[in-house]
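Trainee: model this:
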Amino acid sequence: MSAPRYKRILLKLSGEALMGADAYGINRQTISEIVEEIRSVTDLGVQVGIVIGGGNIFRGVAPAATGMDRAQADYMGMLATVMNSLALQDAMRAAGLVSRVQSALNIEQVVEPYIRGKAIRYLEQGRTVIFAAGTGNPFFTTDTAAALRGAEIGAEIVLKATKVDGIYTADPKKDPSATRFDKISFDEAISRNLAVMDATAFALCRDQQLPINVFSIFKRGALKRVVLGENEGTLVYC
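Mentor: Predicted coordinates:
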C-alpha cells in the first residue's frame, strides 16, 4: 500500500452531509458510512481533525429564525454543530475509534474547551479531534473555522467534503457541459469567481499557504484516495 501524502489533515464536513436522504437531522446509516471513510485514513496513521457544520439541524428551526438577530441565530448554529460533533463522536465510539470533541464555546459539562496544545497532543496520540462550535464567534462560518483550525494545528491540507466531486467550471446540475478541474490555483479560482469556500476562509487558506481539496464524501473511498495523493476531487493550491 502506498504511503499517505499527508500526515495531518483537517476534514470539513457539512451538516447536510449527515442528513443522507432525510430532510433534516442525522441519518444513522450515513454517519456510520462517513465514520468508515474516516477509519480508512486513520488506519494509515494519518492524524485527523474535523470541523462539522450545523445546517442539518438548523434547517429544521430556520423558519423560526426568520427575522432573528444575526448574532443570536449564529449562536444557535454553533450549538447545532456541537450536537453534530457529539453524534459523530458516538458513531466513532461504536466503530471502535477514539475521538475527542473540543468546543469553541465553554460548555464543559458536555465537551471540553478548545485548547490548541491539547488538540495537537491528542492528534499525536492518534486520536481524532472534532472541533465544535465553529470559531466561537458570530458572523463567521464553519468554513472559516475549518481554515482557522487547520492553520492552528499545522494541518497540511483542508479537505472539504461536499455532495459534488470537485470544483466545476459551472454548476454541473444546471450546465451539462461543465467540466471539473483536477487542480486550480487560488488566484485563478478568485478570478473565475468560483465558490470554493466563503471569502474569509478562502483568504485565510491562501494567506497561510494551506491547500484545499474539494471532493465528494459520498463517493466511496474518495477520502482515502485524496490522502494517498491520487487524482480525486479538485486541488486548490498556492
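Trainee: For the rest of this, base every contact and every neighbour count on C-alpha atoms.
Mentor: OK.
Trainee: in the one helix or strand residue 85 maps to, what counts as buried?
Mentor: Element membership of residue 85, judged by DSSP states H and E, is helix 70-94. The neighbour-count check on helix 70-94 (16 or more other C-alpha atoms under 10 Å) flags 73-92 as buried.
Trainee: didn't residue 170 look like it was pressed against residue 179?
Mentor: Yes - the pair residue 170 / residue 179 is scored as a contact, 7.5 Å apart, by C-alpha atoms under 8 Å.
Trainee: just to revisit the earlier point, now the angle from the helix or strand just after the helix holding residue 85 to helix 70-94?
Mentor: With elements assigned by DSSP H and E, the helix or strand that comes after helix 70-94 is strand 99-103. Relative orientation of strand 99-103 and helix 70-94, computed by axes from the mean of the first three to the mean of the last three C-alpha atoms, to 10 degrees: 170 degrees.
Trainee: And the closest residue to residue 166 other than its chain neighbours, how close does it get to residue 110?
Mentor: Distance criterion C-alpha to C-alpha, 6 or more residues apart in numbering; nearest residue to residue 166, sequence neighbours excluded, is residue 233 at 4.3 Å. Per C-alpha to C-alpha, to the nearest Å, residue 233 is found 35 Å from residue 110.
Trainee: Between these two, which has more neighbouring residues?
Mentor: residue 233 (26 against 13; other C-alpha atoms under 10 Å).
Trainee: Might one say that that one is in contact with residue 165?
Mentor: Yes - counting by C-alpha under 8 Å, residue 233 does reach residue 165; the two are 5.2 Å apart.
Trainee: Between these two, which contacts overlap?
Mentor: Residues touching both residue 233 and residue 165 (C-alpha atoms under 8 Å, 6 or more residues apart in numbering): 214-216.
Trainee: Highest neighbour count among those?
Mentor: residue 214 (26 neighbours).
Trainee: which SS class is it?
Mentor: strand (DSSP: H, G, I helix; E, B strand; the rest coil).
Trainee: if I pick it, what's in contact with it?
Mentor: By C-alpha under 8 Å, 6+ apart, the residues touching residue 214 are 159-162, 165-167, 196, 233-235.
Trainee: now the residues you listed: which count as buried?
Mentor: Looks like the contacts of residue 214 have 159-162, 165-167, 196, 233-235 buried, using 16+ other C-alpha under 10 Å.
Trainee: For stretch 183-203, which outside residues touch it?
Mentor: 141, 143-148, 167, 169, 206, 214, 234-238.
Trainee: next up, for comparison:
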Amino acid sequence: MSEANGNQPAPAYKRVLLKISGEALMGDQGYGLHPPTVERIAREVKSVHDLGVEICMVIGGGNIFRGLQGSAQGMERTTADYMGMLATVMNALAMQSALEGLGVFCRVITAIRMDEVAEPYIRRRAVRHLEKKRVCIFAAGTGNPYFTTDTAATLRANEMACEVIFKGTKVDGVYDKDPVRYGDARRYDDITYDDVLRDNLGVMDASAIALARDNNLPIIVFSLDEPGGFRGILAGEGTYTIVHG
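Mentor: I've put the predicted structure just below:
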C-alpha cells in the first residue's frame, strides 16, 4: 500500500459517501438533535477528511420527522414525505455547522430549492466542491416523495462517482438477525446484494440495494458508535460488512 503522509498508509478509497440515519444525531434523547453527538460524528468525518478523502454525506430525518410514520398516522403520504425531506435539511445544517466549527469547509446541497438556506443540487457544481476538498451534504432526499434517504444516498453516490457507500449504524456490520435481540446472531464479513434482497436483511431499502447492485457500488456497513471506526476502515482495519456483487 502506498504512503499518503509520512508513515500514514494511503486510504483505500479517494471519494466516498457516508450515509447515516437522523436517529444517529439524537444521542440518548429519543428525539431531535444532541449537539455533542453531532460534534462527535463531525470529528469522525474530519478525521477521514484529513486523510485527503473526498466526502459526501446523506443524513436521514427520522430524529425529527419520518414520512412513513406520519403517513401511518393518517397524514397524506406525499405531504408526510416532504415534511421528512425538510427534516433532513435541518440535520444537514446542524452537521455543516459542526464541521465548519472544526475548520472543515462544507456545503449543504438540497434537492428542493431553498436558496437562502442552501445550494440547489447541480451535479457539476457538487463535483467541483468535492474536487476542492469541501464536504458535500446532500439534503431533501431525491426531492421526490416515496423515495427514502437510502435511495437518495445511492443515487448521489453514483452521480458523484463515489467508490463506495459507508452506512453508519449502531452495529458493526450485517447480521442474519437482530444482534441486540438474539445472542446467537451471526455477522457477515461480506455478502452479496442478492443475498441482502433475498433474506430481507434491512441494510438499506430494496430500491437502494438494487441501484447499488446495478452500478456495482459496494456498501460498507459499520458501527458509527465505534470511535475511529470510519477512519480505521479506510486504513484497512476494524470490523464491518461489505455488500458487493
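Trainee: just to revisit the earlier point, in a markdown table, list the shared contacts of residue 233 and residue 165 of structure 1 along with distance to residue 26 of structure 1.
Mentor: As requested, those are exported to a markdown table (distance: C-alpha to C-alpha, whole Å):
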| residue | distance to residue 26 of structure 1 |
| --- | --- |
| 214 | 22 |
| 215 | 21 |
| 216 | 18 |
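Trainee: Looking at those residues, spot the one nearest residue 24 of structure 1.
Mentor: residue 216 (19.2 Å; C-alpha to C-alpha).
Trainee: how would you label the closest residue to that closest one other than its chain neighbours: helix, strand or coil?
Mentor: Nearest residue to residue 216 of structure 1, sequence neighbours excluded (C-alpha to C-alpha, 6+ apart): residue 165, at 4.3 Å. At residue 165 of structure 1 the chain is in coil, as set by three-state DSSP.
Trainee: Return the residue of structure 2 aligned against residue 165 of structure 1.
Mentor: Matched across to structure 2, residue 165 of structure 1 falls on residue 172, judged by TM-score structural alignment.
Trainee: Repeat that for residue 230 of structure 1.
Mentor: Match for residue 230 of structure 1 (TM-score structural alignment): residue 237.
Trainee: Contact partners for its match?
Mentor: By C-alpha under 8 Å, 6+ apart, residue 237 of structure 2 has no neighbours at all.
Trainee: Check the secondary structure at it for me.
Mentor: coil.
Trainee: That one and residue 229 of structure 2: what is the separation?
Mentor: Distance from residue 237 of structure 2 to residue 229 of structure 2, by C-alpha to C-alpha: 8 Å.
Trainee: go on, residue 72 of structure 2?
Mentor: 35 Å.
Trainee: more crowded one of the two?
Mentor: Neighbour count, other C-alpha under 10 Å: between residue 72 of structure 2 and residue 229, residue 229 has more, with 20 against 11.
Trainee: from what I can see that one touches residue 235, true?
Mentor: No - Residue 229 of structure 2 lies out of contact with residue 235 (C-alpha under 8 Å); the separation is 9.8 Å.
Trainee: how about residue 22 of structure 2, what's its match in structure 1?
Mentor: Using TM-score structural alignment, residue 22 of structure 2 sits opposite residue 15 in structure 1.
Trainee: residues contacting that match?
Mentor: Residue 15 of structure 1 sits next to 52-57, 81, 84 when contact means C-alpha under 8 Å, 6+ apart.
Trainee: If any of the residues you listed are buried, put those into a ChimeraX selection.
Mentor: Per 16+ other C-alpha under 10 Å, the buried members of the contacts of residue 15 of structure 1 correspond to this ChimeraX selection:
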select :52,53,54,55,56,57,81,84
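Trainee: just the contacts of residue 15 of structure 1 now: which is nearest residue 28 of structure 1?
Mentor: Nearest to residue 28 of structure 1 among these is residue 84, at 11.6 Å by C-alpha to C-alpha.
Trainee: And that closest one, what's its match in structure 2?
Mentor: Here residue 84 of structure 1 is matched to residue 91 in structure 2, going by TM-score structural alignment.
Trainee: what number of residues lie near the counterpart of residue 98 of structure 1 in structure 2?
Mentor: Alignment note: residue 98 of structure 1 maps to residue 105 in structure 2; criterion TM-score structural alignment. For residue 105 of structure 2, the neighbour count with other C-alpha under 10 Å is 16.
Trainee: Quick check: closest non-adjacent residue to residue 105 of structure 2.
Mentor: In space, residue 105 of structure 2 is closest to residue 134, 5.0 Å off (C-alpha to C-alpha, 6+ apart).
Trainee: what does residue 53 of structure 2 give?
Mentor: residue 14 (4.9 Å).
Trainee: The helix holding residue 85 of structure 1 vs structure 2, mean deviation?
Mentor: Between helix 70-94 of structure 1 and its aligned stretch in structure 2, the superposed structures give an average distance of 0.4 Å (mean C-alpha distance after the TM-score superposition for structure 1).
Trainee: The nearest residue to residue 106 of structure 2 once chain neighbours are set aside and residue 86 of structure 2: what is the separation?
Mentor: The shortest distance from residue 106 of structure 2 to any non-neighbouring residue, by C-alpha to C-alpha, 6+ apart, is to residue 135 (4.6 Å). For residue 135 of structure 2, the distance to residue 86 of structure 2 under the criterion C-alpha to C-alpha works out to 20 Å.
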